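Engineer: Take this sequence and fold it.
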Amino acid sequence: MMFKMPIVDLMKEGDKLAESGKRVSVLWQEPESLVFLARGREYRSEFHINPSDEMMYMVKGQMNLHYRTPEGKEEIAVLSQGSVIYTPSGIPHSPRFPPDAYLLVQERKRKPEEIDRFQWFCPSCDAFLHEESCHVADYKADPVSKAYQRFFDSEEFRTCKSCGTVMPKP
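Structural biologist: Have a look, this model is predicted:
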């Protein structure tokens, strides 16, 4: 077996990603390491709870990383181009950046017993709306898009039990 140490031109990979229309390009996925380049979404509202630590590097553009404190308060960390941020496992976070921006993410590949969670909160009163969960065996399957589809396809999931607001589809 030949030993490989991949070298990736992040700007070229980002341009290929944009041309393809896809959101994620997995650069490598090994038992102890997962690295992917993500392109922003026009709309993002969920908070991802990752069972592994994450390092995010803003390759191009700017990102507002929404996150929830242990007390449940929503905060925003602004990550400018060329900046890096560490997000510990278990912190609900929502990377929000435009489709022409690129983010490099490094985390650990999931262990068989680990579950990723995606949570939504009411845009009017901030009450909890819904949670999707899944085991992410292969990040190439784009679990965020699948969780989004399940959530937005259900008006029941998008309806706040506290104030009655229905989160609109993007």
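
Engineer: From now on I want contacts and neighbour counts done on CA atoms only, so please keep to that.
Structural biologist: OK.

Engineer: Quick check, M167 in contact with R158.
Structural biologist: Yes: contact status for M167 versus R158: in contact at 5.1 Å, counting by C-alpha atoms under 8 Å.

Engineer: And the nearest residue to K22 once chain neighbours are set aside, how far from D15?
Structural biologist: Counting by C-alpha to C-alpha, 6 or more residues apart in numbering, K22 lies nearest to R39, which is 7.8 Å off, once chain neighbours are set aside. Using C-alpha to C-alpha, to the nearest Å, R39 is found at 10 Å from D15.

Engineer: Who has more neighbours out of those two?
Structural biologist: Applying other C-alpha atoms under 10 Å to R39 and D15 shows that R39 carries more neighbours, namely 24 against 14.

Engineer: structure for this one too, so we can compare:
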Amino acid sequence: MESQAATMSSIPDPIGLSSWLALNSESLKPPVNAMYLYSGKDFILMAVGGPNTRNDYHINETEANHFSYQVSYDFPGITLCLYPLSIFHLSSPIYLVANTPHSPRRSKDTIGLVMERTRPPQMIDRVRWYCGNTEAHGGVPTIIREESFYCEDIETQLKEVIDNWMEDENSRRCGSCGVISPAH
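Structural biologist: Got it, this is the predicted structure:
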């Protein structure tokens, strides 16, 4: 039987969010602006900073919780766009069910927290881009591109997928109407 002292020594120190942000906020860089605060067996907690200019929609097979932590004075939180297009200005927590296409867009000097489940190996993340020329498609959402991958490290893998989109103009061309979507 483990002693209480041994059990207590295995408990990690609490995360002081203000001091963590003071040390790490410069690392919250575009296009994803995310950094792990905690990555455990069951869930991950990320800090996400603004500004960012993402136009992708992230789809993960696990639930996610988005919280606004620090908002700028000229903007009441982050904007979370869901597809079909719904826009939420987050000044309070929002829960996303699994497989919800979402595009978190943050203004300058904002910080959010995102808590997601650690991905089991069989769960695949997707990143999707839609054609902005909705008139040409009769208002029907038209997917230009979708990337699927097992997400072990969102800090590096999501950035790589988005950077590839931004650098490859041909991958941003709608196969139906020919319009090239902006990089971000």
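
Engineer: so who does L90 of the second structure touch?
Structural biologist: Residues in contact with L90 of the second structure (C-alpha atoms under 8 Å, 6 or more residues apart in numbering) are 67-68, 76-80.

Engineer: aligned partner of the residue nearest to K22 of the first structure in the second structure?
Structural biologist: By TM-score structural alignment, R39 of the first structure lines up with G49 in the second structure.

Engineer: cool, and E13 of the first structure?
Structural biologist: Checking TM-score structural alignment: E13 of the first structure goes with W20.

Engineer: mean per-residue distance, the one helix or strand that match maps to to the first structure?
Structural biologist: According to DSSP states H and E, W20 of the second structure maps onto helix 17-24. For helix 17-24 of the second structure, the mean distance to aligned residues of the first structure following superposition is 2.9 Å (mean C-alpha distance after the TM-score superposition for the first structure).

Engineer: That helix: how far from the chain's middle?
Structural biologist: Its chain's C-alpha centre and that of helix 17-24 of the second structure lie 20 Å apart, by C-alpha atoms, centre = their mean, to the nearest Å.

Engineer: Kindly report the same for stretch 173-184 of the second structure.
Structural biologist: Using C-alpha atoms, centre = their mean, the offset of stretch 173-184 of the second structure from its chain centre is 22 Å.

Engineer: and it, which residues are buried?
Structural biologist: Under the neighbour-count criterion of 16 or more other C-alpha atoms under 10 Å, stretch 173-184 of the second structure has 173-174, 180-181, 183 buried.

Engineer: Stretch 10-27 of the second structure too?
Structural biologist: By neighbour count on 16+ other C-alpha under 10 Å, the buried set for stretch 10-27 of the second structure is 21, 25.

Engineer: Tell me who's in contact with the nearest residue to H58 of the second structure once chain neighbours are set aside.
Structural biologist: With sequence-adjacent residues excluded and distances taken as C-alpha to C-alpha, 6+ apart, H58 of the second structure is closest to V127, at 4.6 Å. Neighbouring residues of V127 of the second structure by C-alpha under 8 Å, 6+ apart: 56-59, 146-148, 161.

Engineer: The buried residues of stretch 173-184 of the second structure: which two are farthest apart?
Structural biologist: Of all pairs drawn from these, the greatest distance, 13.0 Å, lies between C174 and A183 (C-alpha to C-alpha).

Engineer: Neighbours of the residue mapped onto Y150 of the second structure from the first structure, how many?
Structural biologist: By TM-score structural alignment, Y150 of the second structure lines up with H135 in the first structure. Here the count is done by other C-alpha under 10 Å, and H135 of the first structure has 15 residues near it.

Engineer: Touching, H135 of the first structure and E114? I think so.
Structural biologist: Yes: here H135 of the first structure reaches E114: they are 6.3 Å apart, a contact under C-alpha under 8 Å.

Engineer: Over which residues of the first structure does stretch 111-131 of the second structure lie when aligned?
Structural biologist: Under TM-score structural alignment, stretch 111-131 of the second structure corresponds to residues 102-122 of the first structure.

Engineer: how long is the matching stretch end to end?
Structural biologist: Using C-alpha to C-alpha, one end of stretch 102-122 of the first structure lies 28 Å from the other.
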